[in-house]
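Q: Dropping the sequence and predicted coords here.
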Amino acid sequence: MGMGGSSNTNTPMVGGAPMYPTKDIVDNAVNSKDHTTLVAAVKAAGLVDTLKSPGPFTVFAPTNAAFAALPPGTVDTLLKPENKGTLTTVLTYHVVPGRMDSAALMNAIKAGGGKAVLKTASGGTLTAMMSGSNVLVTDAKGGTAMVTIADVYQSNGVIHVVNKVLLPG
């Protein structure tokens, strides 16, 4: 890597862990202490293999705090085996096929006259827009999440950390 110290300087930190662009979405997410609920949900939904596949995927990854902000009992209910279908729908609603980093998102927002409609892996849509320098993502129920850490590149896509769980209609 030439002179000038560690090659890790450009590796973003999420939940106190470095996110390596050489690792896939799952292998990185399991190391983030802010995403233990998301990882548990991905495992419960049986989506590990999907999110380890070549993709690429753009994942809006809610933090533990985002899941905790849902009505009491929501997460526990979703994690029950009989609710696997619903959980899968909620999780895949946070996944947009393709690699959309913030530059691509901003271009799509500009092209859409201030709004970009993103088709999710669940078949639903998310609407992205700018608020100052922040990217906001609005779900089918009108809830809005802010991207708090953008452009966490993965071997099979990109993660944008969000501060709210997005809910399909």
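A: On my side now, so go ahead.
Q: switch to C-alpha atoms for all contacts and neighbour counts from now on
A: Fine.
Q: show me the contacts for the spatially most central residue of the chain.
A: Taking Cα atoms, centre = their mean, the centroid of the chain lies closest to residue 60, which sits 2.0 Å from it. Residues near residue 60 by Cα atoms under 8 Å, 6 or more residues apart in numbering: 94, 95, 147, 159, 160, 161, 162.
Q: Turn these into CSV, columns for secondary structure, neighbour count and distance to residue 133.
A: Shown next, in CSV, are the contacts of residue 60 (DSSP: H, G, I helix; E, B strand; the rest coil; neighbours: other Cα atoms under 10 Å; distance: Cα to Cα, whole Å):
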residue, secondary structure, neighbour count, distance to residue 133
94, coil, 27, 21
95, strand, 22, 22
147, strand, 21, 10
159, strand, 26, 18
160, strand, 22, 14
161, strand, 22, 15
162, strand, 25, 15
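Q: Comparison target below:
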Amino acid sequence: MKYLISRVITFFSVLLFSFSASAGHHGKDIVDVASENGSFTTLVAAVQAAGLVDTLKGQGPFTVFAPTDEAFAKLPAGTVESLLKPENKDKLVAILTYHVVPGKVMAADVMGLEKATTVQGQDIMITKKDGKVMVDNATVVATDVMAKNGVIHVIDTVIMPK
């Protein structure tokens, strides 16, 4: 029952995020849009710990496949805390930059891709299955959340570089 309630809350928060996205965030950068949403507190904390705030507030454009707090909660216990430690900054940067593709790739464009090269340097695989778009092993749950320096697509799982 607790799991079901959690899923319902996540669904509505993503739905609310999608509606607020359609209202437009063109005056705010990717970090501000994610910060103000409330579903990305872990992602924002990780971006801060990795020293990537200024980059993601920069001109861009960037496409961010943004895992929700629930996506981070799926990781093994202690993983997030470990990654946020200063001695693991390089690993954290690699994981976070694996979620970012240079340029502004809208959902319609993603549908035509089989892979995309990330800022980290490796390719993420893009597949379509049962009407859903998958990025590696993550499902895209909301798309085309606009920011002044790019676009955010919300995913339900943290993806990891090889």
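A: Yep, that arrived. Since this is a predicted model, take the numbers as computed values, not measurements.
Q: hang on, the earlier thing: tell me which element the aligned partner of the residue nearest to the centre of the first structure in the second structure falls in.
A: Matched to the second structure by TM-score structural alignment, residue 60 of the first structure sits across from residue 65. Taking DSSP states H and E as the criterion, residue 65 of the second structure maps to strand 62-67.
Q: Counting neighbours, show which residues of whichever helix or strand comes after that strand come out buried.
A: Counting by DSSP H and E, the next helix or strand C-terminal to strand 62-67 of the second structure is helix 69-73. For helix 69-73 of the second structure, a neighbour-count test (16 or more other Cα atoms under 10 Å) marks 69, 70, 71, 72 as buried.
Q: since we're on whichever residue in the first structure pairs up with residue 147 of the second structure, how many residues are nearby?
A: Under the alignment defined by TM-score structural alignment, residue 147 of the second structure is paired with residue 154 of the first structure. Residue 154 of the first structure: 22 surrounding residues under other Cα atoms under 10 Å.
Q: For residue 154 of the first structure, list the residues it contacts.
A: Taking Cα under 8 Å, 6+ apart, one finds 19, 20, 21, 22, 23, 24, 25, 28 in contact with residue 154 of the first structure.
Q: Repeat the analysis, applying 10 Å as the threshold.
A: 19-28, 56-58, 99 (Cα atoms under 10 Å, 6 or more residues apart in numbering).
Q: Now it. Nearest residue, chain neighbours left out?
A: Counting by Cα to Cα, 6 or more residues apart in numbering, residue 154 of the first structure lies nearest to residue 21, which is 4.3 Å off, once chain neighbours are set aside.
Q: so the one you found sits in a strand?
A: No: looking at residue 21 of the first structure with DSSP: H, G, I helix; E, B strand; the rest coil, it is coil, so not inside a strand.
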